[in-house]
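A.B. asks: Sharing a sequence plus its predicted fold:
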Amino acid sequence: MHTIDRLSAEEFDASVKDLANLLVDAVDSGASVGFLTPFGHEAAAAWWRAQAPAVADGSLVVWTCRDGSGINATVSLALARKPNARHRAEIVKLMVHRDARGQGLSRALLAAAERGALAAGAGLLLLDTETGSTAEHVYLTGGWTRYGIVPDYAGSPDGTLQDCSFFYKHLTAAG
């Protein structure tokens, strides 16, 4: 049984260790989420702790998926701060532990983030992902529109430059 919850600032602080474990697993399994190997738990926890002010002020919203063993997936929503951009937000750090993949957790977390975006007044979502990745397939089949590919945009965990696909999705209250 999996439960998806939006983390309060206090819950976020208490979840940093589990979130760090998930981030390390993502990097170790080859996910292009902004970090290079070797990447350890201390660095992962420090990165998550650095997000705490944004979680506390509401500009970063974090959802987690838990099972009996702890956090096995997460997604974050970065709300735009500029006055002329408050209608949009960015999906960041969608990660599913390698042992929990293939269970629909990405789609469930994306649905939670989409509902959260609408509740915050953001009807346009943006994201980027490695071209050709499993994540890209999730977006292509989940109602997202790819609007471009940038060659050599980001490095994979081993530092190899990879193409990146950029997506958007217009949200409606009806889904």
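C.D. replies: Okay, I see it. Please read all numbers here as calculations on a predicted model, not as lab measurements. Numbering: from 1, shown residues only.
A.B. asks: make it CA atoms for all contacts and neighbour counts henceforth
C.D. replies: Will do.
A.B. asks: Could you list every helix and strand that the host helix or strand of residue 47 packs against?
C.D. replies: Assigned by DSSP states H and E, residue 47 belongs to helix 41-50. The contact analysis (3 or more Cα pairs under 8 Å, 6 or more residues apart in numbering; DSSP states H and E) places helix 41-50 against helix 9-28.
A.B. asks: And the helix it packs on, how far out from the chain middle?
C.D. replies: Mean C-alpha position of helix 9-28 versus that of the full chain (Cα atoms, centre = their mean, to the nearest Å) differs by 12 Å.
A.B. asks: Mind giving me the packing neighbours of it?
C.D. replies: Right, helix 9-28 is packed against helix 41-50, helix 52-57, strand 70-79, strand 88-96 by 3+ Cα pairs under 8 Å, 6+ apart.
A.B. asks: Put this next to the first one:
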Amino acid sequence: MSGAPHIRALTAEDIAVRLDEFCDLLLDIVGGGASIGFMAPLSAERARLFWQGIIASVERGERILLAATDGEGGRVTGSVQLVLAQPDNQPHRGDVSKMLVHSSARRQGLGAALLAAVETAALEAGKTLLVLDTVPGTPADRLYHRAGWTALGVIPGYALMPDGAACDTRLFWRQLGPAS
């Protein structure tokens, strides 16, 4: 990274302007073997359709997308989503989803910065309980442990890696404040 990361919530329009950068980010992550819901090889068209769905969800107010750029106005190096849309009886809960850090920006604290930023965004949105899942033993798994998230348990064979191999999933939760 050439500068300090700049993290901010993006509007649907902001995402659309940077659509190619978000597609490149997703292609990098899946190409690197991360289990984030996609199978390899991920096509550019499939990546674009995914991000267009995220744009629509942000526009409807169902989620917040935080993006990290390489300095203010630089290229997108990471992102994380906070899913706001929850059942009526869970207005205090949010799901942290698709924490992505480009391979060129890893091991520089960007994941921890994105996690802190999504926790702040959650509180600002009135969410006091967060949940997420990840593959055990990965850098993301270690990050959530270090950040003080509570590991709930592991579900064997929950998902597939991009190459088709089965992988386990660890569930985490974090209480940010009292339930409202």
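C.D. replies: That came in fine, so what should we check first? Computed from a predicted structure; not experimentally measured.
A.B. asks: Need the TM-score between these chains.
C.D. replies: The TM-score (TM-score structural alignment, normalised by the length of the first structure) is 0.95; 173 aligned residues with a Cα RMSD of 1.3 Å.
A.B. asks: Tell me the gap between the helix holding residue 47 of the first structure and the middle of its chain.
C.D. replies: 16 Å.
A.B. asks: Also stretch 10-29 of the second structure?
C.D. replies: That offset, for stretch 10-29 of the second structure, works out to 13 Å (Cα atoms, centre = their mean).
A.B. asks: now stretch 158-166 of the first structure
C.D. replies: Counting by Cα atoms, centre = their mean, stretch 158-166 of the first structure comes out at 17 Å from the chain centroid.
A.B. asks: Buried residues, that stretch. List them.
C.D. replies: 162-166 (16 or more other Cα atoms under 10 Å).
A.B. asks: against the second structure, where does that stretch fall?
C.D. replies: Per TM-score structural alignment, the counterpart of stretch 158-166 of the first structure in the second structure is residues 163-171.
A.B. asks: Stretch 79-95 of the first structure too?
C.D. replies: Residues 84-100 of the second structure are matched to stretch 79-95 of the first structure when aligned by TM-score structural alignment.
A.B. asks: now swap in stretch 40-56 of the first structure and tell me
C.D. replies: Taking TM-score structural alignment, stretch 40-56 of the first structure hits residues 43-59 over in the second structure.
A.B. asks: do the same with stretch 123-141 of the first structure
C.D. replies: The alignment of stretch 123-141 of the first structure onto the second structure (TM-score structural alignment) covers residues 128-146.
A.B. asks: Can you get me the start-to-end distance on the matching stretch?
C.D. replies: 19 Å (Cα to Cα, to the nearest Å).
A.B. asks: For that stretch, what is the distance to the chain centroid?
C.D. replies: How far stretch 128-146 of the second structure lies from its chain's middle: 11 Å, per Cα atoms, centre = their mean.
A.B. asks: how far away is the aligned residue in the second structure for residue 26 of the first structure from residue 5 of the second structure?
C.D. replies: Correspondence of residue 26 of the first structure to the second structure, assessed by TM-score structural alignment: residue 29. Residue 29 of the second structure sits 18 Å away from residue 5 of the second structure when distances are taken as Cα to Cα.
A.B. asks: Neighbour count: these two, which is higher?
C.D. replies: Higher neighbour count among residue 29 of the second structure and residue 5: residue 5, with 25 against 19, using other Cα atoms under 10 Å.
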